[in-house]
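Enquirer: have a look at this fold, sequence not included:
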């Protein structure tokens, strides 16, 4: 599932990050890593700095990883967002449950079994409130399990632009302490723009994706859906290594950047 097996670039990506501790509503601290813009927006070069809210910054992005947590892939993705001029913070919403004993699917699902997903949503919402304070909108980019969380957050808050990669509109199966709401049931509560990306070879059934699309359309939501032919679950990994779904990954990344540029994160033209 997703990106647990990619380890390239981990140390290089982390060098660009500043560790942060994001206070939750109950006084705990969720760890994160903030990647700040390190060049003029869009040029990917070094030099310069910004915090995403001042001159030169394109806005703030919260990067919410899959069931394995903040793996090297997500650090690299946050670094790529910083190269585009965004302040990107990668967070670990499993901080209450502790680190994985081993990076395997079985260990990840055992840890998830103890997760209060509704509390995790409140923790993530608190992180948005702190990172995006004063901005018209904050971008939330979630993947797999957190692709569902990103959609749930879009129904909880009115200040988000949401990108969901291979999220679960009707929830994730398996044992969990407290399950998060199903996004398909919350379509009428979502007010901000949403971009949702899946591949046609995902194990999330196409009828599930279609039911969610219908719910979003019926609710009149600002919703864009990208269904990439031949791409499977976790296809965005093709952005950082060459594989059969790299073309789909590059297309989805460009669509994501276009979406973020037009999402009104800073209240001014990009």
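Expert: Sure thing, it's come through. Note that the structure is a prediction, hence the values are computed from the model and not measured. Residues are numbered from 1 along each chain as shown.
Enquirer: going forward, measure contacts and count neighbours with C-alpha atoms only.
Expert: OK.
Enquirer: what distance do you get for the nearest residue to residue 246 once chain neighbours are set aside to residue 167?
Expert: When the adjacent residues along the chain are set aside, residue 246 lies closest to residue 238, with 4.0 Å between them (CA to CA, 6 or more residues apart in numbering). Computed with CA to CA, to the nearest Å, the distance linking residue 238 and residue 167 is 18 Å.
Enquirer: what about versus this one:
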């Protein structure tokens, strides 16, 4: 079941989001805070949340762009927050996590995070906060990692924006002794997990990052992520 919700931010603002829970929700179970890509709250992000809920996870997508009117400016501010490791978006995500933890369907001790592109950067940052059991970043901005919970990360081999980073991330997680599964799909590019329709999709597919859906890689990444979540959540 997927519903529109709102939750209180630290400054008193009521922020919107989308909550998706398993149809057969019974006892409190594992949950995920999902951070969307730069296109915002799209049908594809909702579809991904439904797919994860079908695997038994409650999923909250906080709408991080709700405070602004111009999407491009919201994206720029969010990317700046990812690069700095501090900012309003991280505070709003934490408010969403606390709201999610209070839900009757959710075991507050079993919350993970997943994110895509811009959202993947947030997911990797959240992995170091000590508040999440597991993190699944997808084709995120290359970031340093000081500490982390277990990480299952996915990248496209044709994506020049992350070239060489998966290997560095895996080496760092090895060094930290953190359980991990880092995979690069040679035939996939950026945004291989979701479909971007229309003109935006056509332009992205022809860009140097080859941003387009790749069904085989997406299916395998879904399998890996769900298996890793079940092990660590």
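Expert: On my side now, so go ahead. Bear in mind the structure is a predicted one, so any value in this text is a computation, not a measurement.
Enquirer: TM-score for the pair, please.
Expert: TM-score for the superposed chains, counting by TM-score structural alignment, normalised by the length of the second structure: 0.81, backed by 208 aligned residues with a CA RMSD of 2.2 Å.
Enquirer: re earlier: which one's more surrounded, residue 238 and residue 167 of the first structure?
Expert: It is residue 167, of residue 238 of the first structure and residue 167, that has more neighbours when counted by other CA atoms under 10 Å, with 27 against 17.
Enquirer: corresponding residue for the more buried one in the second structure?
Expert: The equivalent of residue 167 of the first structure in the second structure is residue 140 (alignment by TM-score structural alignment).
Enquirer: show me what contacts that match?
Expert: Residues in contact with residue 140 of the second structure (CA atoms under 8 Å, 6 or more residues apart in numbering) are 116, 117, 118, 119, 120, 121, 124, 162.
Enquirer: ranges for the helices of the second structure?
Expert: Listed in chain order, the helices of the second structure (DSSP state H) span 43-54, 71-84, 88-101, 118-126, 165-176, 198-205, 215-232.
Enquirer: out of those helices, deepest packed?
Expert: Ranked by average neighbour count under the criterion mean count of other CA atoms under 10 Å, the helices of the second structure are headed by helix 118-126 at a mean of 27.
Enquirer: residue in the second structure matching residue 157 of the first structure?
Expert: In the second structure, the residue paired with residue 157 of the first structure is residue 130, using TM-score structural alignment.
Enquirer: how about the spatially most central residue of the second structure: what's its closest non-neighbour residue?
Expert: With distances taken as CA atoms, centre = their mean, the residue of the second structure nearest its centroid is residue 115 (1.1 Å). Taking CA to CA, 6+ apart, and ignoring the residues beside it in sequence, residue 115 of the second structure has residue 35 as its nearest neighbour in space, at 4.5 Å.
Enquirer: OK, contacts around residue 187 of the second structure?
Expert: Taking CA under 8 Å, 6+ apart, we find residue 187 of the second structure in contact with 156, 157, 158, 214, 217.
Enquirer: quick one, strands of the stretch 1-150 of the first structure?
Expert: Taking DSSP state E, counting those that start in this stretch as the test, the strands found in the stretch 1-150 of the first structure are 17-23, 29-35, 59-64, 86-91, 138-143.
Enquirer: closest one to residue 227 of the first structure among those?
Expert: Evaluated with CA to CA, the strands of the stretch 1-150 of the first structure place strand 138-143 nearest to residue 227 of the first structure, the distance being 15.1 Å.
Enquirer: just want the angle from the closest one to helix 246-261.
Expert: With axes from the mean of the first three to the mean of the last three CA atoms, to 10 degrees as the basis, strand 138-143 of the first structure and helix 246-261 are set at 160 degrees to each other.
Enquirer: which bit of the second structure covers strand 138-143 of the first structure?
Expert: Equivalent residues of strand 138-143 of the first structure are located at 111-116 in the second structure, counting by TM-score structural alignment.
Enquirer: show residues contacting the matching stretch.
Expert: Stretch 111-116 of the second structure has contacts (CA under 8 Å, 6+ apart) with 30-37, 101, 120-123, 126-127, 131-140, 191, 229, 233.
Enquirer: after superposition, how close is that stretch to the first structure?
Expert: Mean deviation of stretch 111-116 of the second structure from its aligned counterpart in the first structure after superposition (mean CA distance after the TM-score superposition for the first structure): 0.8 Å.
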